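Student: sequence and predicted model, in that order:
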Amino acid sequence: METMKIGRATLMWLNGGVTHLDGGAMFGVVPKPLWSRKYPVNEKNQIELRTDPILLQVDGKNLIIDSGIGKDKLTDKEKRNFGVLEESSIEQSLEEAGLTKEDIDFVLMTHLHFDHACGLTSWDKEQLVPTYPNAKIYTSETEWNEMRNPNMRSKNTYWESNWKPVESYVHTFENSFEVLPGLRMVHTSGHSDGHSIIIFEDAGETFIHMADIMPTHAHQNVLWALAYDDFPVTSVHEKKKWMDFGYGKKAWYVFYHDAQYRAIKFDQNGEVMDHLKRVVHAYE
């Protein structure tokens, strides 16, 4: 399990499963000869996208950033369409860290699309129950409202099975929210109307989780927005704002989806200073 320390925060990546989605959709209007130089693509024009939650330990609290693809939450057709070759094994990952699901204090949801939110609920016999029974779940008010009242487009990604069992666990915010000292969630919109990013600053060190306005290192270019984005122009402007912010602080950018890198540190010019690669296990 890859681990790093940033300020007083320890980050560990859990095994949340994997999807394989169309590369053209993931890079929008960017021509394939450009994006395929930066990120591997298979013969079906799909790119590998992890769905690996980040376990964050700060001030004696255990937090999880996004929740993975879940286990036994998708039909065979959905697994085929979304290229799900591996489902979540969060319990085993937590066990490696000396924890159980009951030890998680907070779940920070950047947004509630199925590939981020399926892990919020789990099967207990024939009933879906909260995966983290002692955790408060934080997301933006805008995102939570759309999750429960999706439109004709978003109903394909906002599933009742992912919110109904945890309804009483959810806490929302409008613009920004400080979860713990130095750790905040900021509502950006863009990828979804309620999309948020996560920022941590401590002792001169910073990490930023851009979630799906920069899902992989190959999306560093501020103009490279996803075809999946509800508001791509907003994504571009928000990415520019927070890349400038991070470059100025020589921040680490940490990833949920990237199949190659867990984190990359950029200097004030946007050049790579350091990185943490994902370990590819023999069984994958």
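Tutor: Alright, I've got the coordinates. Numbers count the residues shown, from 1 in each chain.
Student: every contact and neighbour count from this point should use C-alpha atoms.
Tutor: Noted.
Student: the stretch 101-250 of the chain: helices as residue ranges?
Tutor: Per DSSP state H, counting those that start in this stretch, the stretch 101-250 of the chain carries helices over the ranges 114-117, 141-148, 160-163, 232-249.
Student: out of these, the one nearest residue 10 is which?
Tutor: helix 232-249 (18.8 Å; CA to CA).
Student: list the contacts of that closest one.
Tutor: 188-191, 205-208, 210, 213-214, 222-226, 229, 252, 266-270 (CA atoms under 8 Å, 6 or more residues apart in numbering).
Student: packing partners for the following helix or strand past that helix?
Tutor: Next in sequence after helix 232-249, counting helices and strands by DSSP states H and E, comes strand 252-254. When contacts are defined as 3 or more CA pairs under 8 Å, 6 or more residues apart in numbering; DSSP states H and E, strand 252-254 packs onto strand 205-209, strand 261-266.
Student: who are the packing partners of the last one?
Tutor: The contact analysis (3+ CA pairs under 8 Å, 6+ apart) places strand 261-266 against strand 252-254, strand 272-277.
Student: what's the closest of those to residue 118?
Tutor: Nearest of those (CA to CA): strand 252-254, 20.7 Å.
Student: skipping adjacent residues, who's closest to residue 85 in space?
Tutor: In space, and not counting its chain neighbours, residue 85 is closest to residue 18: 6.4 Å by CA to CA, 6 or more residues apart in numbering.
Student: just put the helices and strands packed on strand 252-254 in TSV and tack on mean neighbour count and distance to residue 167.
Tutor: Below are the helices and strands packed on strand 252-254 laid out as TSV (neighbours: other CA atoms under 10 Å; distance: least, CA to CA, whole Å):
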stretch	mean neighbour count	distance to residue 167
strand 205-209	22	25
strand 261-266	22	31
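Student: out of the ones you listed, nearest to residue 89?
Tutor: strand 261-266 (17.8 Å).
Student: quick one: the strands in the stretch 101-250 of the chain?
Tutor: 106-108, 121-124, 127-130, 136-140, 170-173, 176-180, 183-187, 196-202, 205-209 (DSSP state E, counting those that start in this stretch).
Student: how about a markdown table for those strands, with distance to residue 148 added?
Tutor: Compiled in a markdown table, the strands of the stretch 101-250 of the chain are given as follows (distance: least, CA to CA, whole Å):
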| stretch | distance to residue 148 |
| --- | --- |
| strand 106-108 | 18 |
| strand 121-124 | 15 |
| strand 127-130 | 17 |
| strand 136-140 | 13 |
| strand 170-173 | 12 |
| strand 176-180 | 21 |
| strand 183-187 | 18 |
| strand 196-202 | 17 |
| strand 205-209 | 25 |
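Student: presented hereafter is structure B, for comparison with structure A:
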Amino acid sequence: MRTLTSLLGNSQRLDGGAMFGNAPRALWSRWIAPDDQNRIPLACRCLLVRDEGRILLFETGIGAFFEPALRARYGVVEPEHVLLEELATAGVDPADIDTVVLSHLHFDHAGGLVTAWREGEPLALVFSRARFVVSRAAWERARAPHPRDRASYIPAINELLAASGRLDVVDPEADAEAAARALGPGYRFHLSHGHTPGLMLTEVEMPAGPVVFCADLIPGRPWVHLPITMGYDRYPELLIDEKRALLEDLAGRGGRLLYTHDAEVALSGLGRDERGRFRAVDEHPAVVALAT
């Protein structure tokens, strides 16, 4: 049997204007209230999948690798490694994880791969036996970033992954069976380039309909609305086209969305309003051993 459980990584508070691109504050502040520094609360949510004796982890959150000054700069709330605490609560040791799937390697999605900051101590991978799956385009971008997004990557994490001997770089555009080869039957990769090259969304087949871990293509419920994008997105118009294609496909198949950055809702269904616009429905603040 396959079960899904949402886990929290460390949370952030980031500038609301940056998170909503060209949407005005008068609009986005109705959806998420900013603090006195114009920041909004964001989760860094992960997905744990237990699948016939295997344990898969999708993303690792931002983690706690930043030194205190950088932790404050990037709005990381908790000093401790929250994902490790969440795994322990779920009865999982980091050494139990068979596969870690990374949608991309921006630090708010991959930082939980490594140990928490300790003065004078080097970072180390916390998953001692897991294979790490990332798309070829995302890996190449992480190794040679553009000046616009260079600060989103941590070279030490790239070096640790490369040296691990357990990095599995896949190319879903060239290999339609990439997900099956990497994860087994019942999984599908969707590749997107609007946020960053090679953003890889994983679709998990479930009895009641597929669940898509939608990463930064759709960070949370407000971004289900097609025109809403982030200031961090590389090509917003392309992202909107990619989002439309995914949502129209999922709407026809009873698909559900697992959100990385929504501070209040982990999973929702997909519906349309009276004007035909996509919207989140059937919202769940957390997912615990979902098997349907």
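Tutor: Looks like it arrived, so ask away. Here the structure is a predicted model, which is why all the values come from computation and not from measurement.
Student: mind checking the TM-score on these two?
Tutor: Here the TM-score for the pair of chains, by TM-score structural alignment, normalised by the length of the first structure, is 0.89; 271 aligned residues with a CA RMSD of 2.0 Å.
Student: ok so, going back, so what's the residue nearest to residue 85 of the first structure up against?
Tutor: Counting by CA under 8 Å, 6+ apart, residue 18 of the first structure touches 48, 49, 50, 51, 52, 69, 83, 84, 85, 86, 87.
Student: now, the residues you listed that are in strands?
Tutor: Within the contacts of residue 18 of the first structure, residues falling in strands by DSSP state E are 48, 49, 50.
Student: before we move on, the earlier item: most packed of the helices of the stretch 101-250 of the first structure?
Tutor: Of the helices of the stretch 101-250 of the first structure, the one with the most neighbours on average (mean count of other CA atoms under 10 Å) is helix 114-117, at a mean of 24.
Student: the second structure: matching residues for that one?
Tutor: Mapping helix 114-117 of the first structure onto the second structure (TM-score structural alignment) gives residues 107-110.
Student: same check on stretch 27-38 of the first structure?
Tutor: Going by TM-score structural alignment: stretch 27-38 of the first structure matches residues 20-31.
Student: mind listing what's buried in the matching stretch?
Tutor: 20, 21, 23, 25, 28, 29 (16 or more other CA atoms under 10 Å).
Student: leaving out the residues flanking it, which one is nearest to the residue nearest the centre of the second structure?
Tutor: Of all residues in the second structure, the one closest to the mean position by CA atoms, centre = their mean is residue 215, 3.6 Å from it. Nearest residue to residue 215 of the second structure, sequence neighbours excluded (CA to CA, 6+ apart): residue 260, at 5.4 Å.
Student: which one in the first structure is aligned with the one you found?
Tutor: Matched to the first structure by TM-score structural alignment, residue 260 of the second structure sits across from residue 256.
Student: so who does that match touch?
Tutor: 50, 51, 52, 53, 54, 211, 215, 262.
Student: quick one: map residue 283 of the second structure onto the first structure.
Tutor: By TM-score structural alignment, residue 283 of the second structure lines up with residue 275.
Student: in the second structure, which of the contacts of residue 256 of the first structure still touch?
Tutor: Compared against the second structure with both residues aligned by TM-score structural alignment, their matches' CA atoms under 8 Å, these retain 50, 51, 52, 53, 211, 215, 262.
Student: okay if I get those as a markdown table plus distance to residue 101 of the first structure?
Tutor: Output for these, formatted as a markdown table (distance: CA to CA, whole Å):
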| residue | distance to residue 101 of the first structure |
| --- | --- |
| 50 | 21 |
| 51 | 18 |
| 52 | 15 |
| 53 | 13 |
| 211 | 23 |
| 215 | 26 |
| 262 | 22 |
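Student: quick one: which of those is nearest residue 157 of the first structure?
Tutor: residue 51 (14.8 Å).
Student: how far away is the aligned partner of that closest one in the second structure from residue 261 of the second structure?
Tutor: Residue correspondence to the second structure (TM-score structural alignment): residue 51 of the first structure is matched to residue 44. Using CA to CA, to the nearest Å, we find residue 44 of the second structure at a distance of 5 Å from residue 261 of the second structure.
Student: same question, residue 31 of the second structure
Tutor: 14 Å.
Student: check residue 193 of the second structure too.
Tutor: In this view, residue 193 of the second structure and residue 261 of the second structure are 19 Å apart by CA to CA.
Student: residue 196 of the second structure -> the first structure?
Tutor: Using TM-score structural alignment, the equivalent of residue 196 of the second structure in the first structure is residue 192.
Student: same deal with residue 69 of the second structure?
Tutor: Match for residue 69 of the second structure (TM-score structural alignment): residue 77.
Student: buried ones in the helix or strand harbouring its match?
Tutor: In this assignment (DSSP H and E), residue 77 of the first structure forms part of helix 76-81. Buried residues in helix 76-81 of the first structure, counting neighbours by 16+ other CA under 10 Å, are found at residue 79.
Student: what range in the second structure does the helix or strand following it sit on?
Tutor: Toward the C-terminal end, the helix or strand that comes next after helix 76-81 of the first structure (DSSP H and E) is helix 90-96. Using TM-score structural alignment, helix 90-96 of the first structure lines up with residues 83-89 of the second structure.
Student: before we move on, what about stretch 129-147 of the first structure?
Tutor: Alignment note (TM-score structural alignment): stretch 129-147 of the first structure is matched to residues 124-142 of the second structure.
Student: tell me how far the matching stretch is from the chain's mean position?
Tutor: Counting by CA atoms, centre = their mean, to the nearest Å, stretch 124-142 of the second structure is centred 14 Å from the centre of its parent chain.
Student: map residue 236 of the first structure onto the second structure.
Tutor: Aligning on TM-score structural alignment places residue 236 of the first structure opposite residue 240 in the second structure.
Student: next one: its match from residue 188 of the second structure, what distance?
Tutor: Distance of residue 240 of the second structure to residue 188 of the second structure, given as CA to CA: 21 Å.
Student: then residue 19 of the second structure?
Tutor: Using CA to CA, residue 19 of the second structure is found at 28 Å from residue 188 of the second structure.
Student: next, count neighbours for residue 89 of the second structure.
Tutor: Per other CA atoms under 10 Å, the neighbour tally for residue 89 of the second structure reads 11.
Student: what sits against residue 166 of the first structure?
Tutor: 120, 121, 129, 130.
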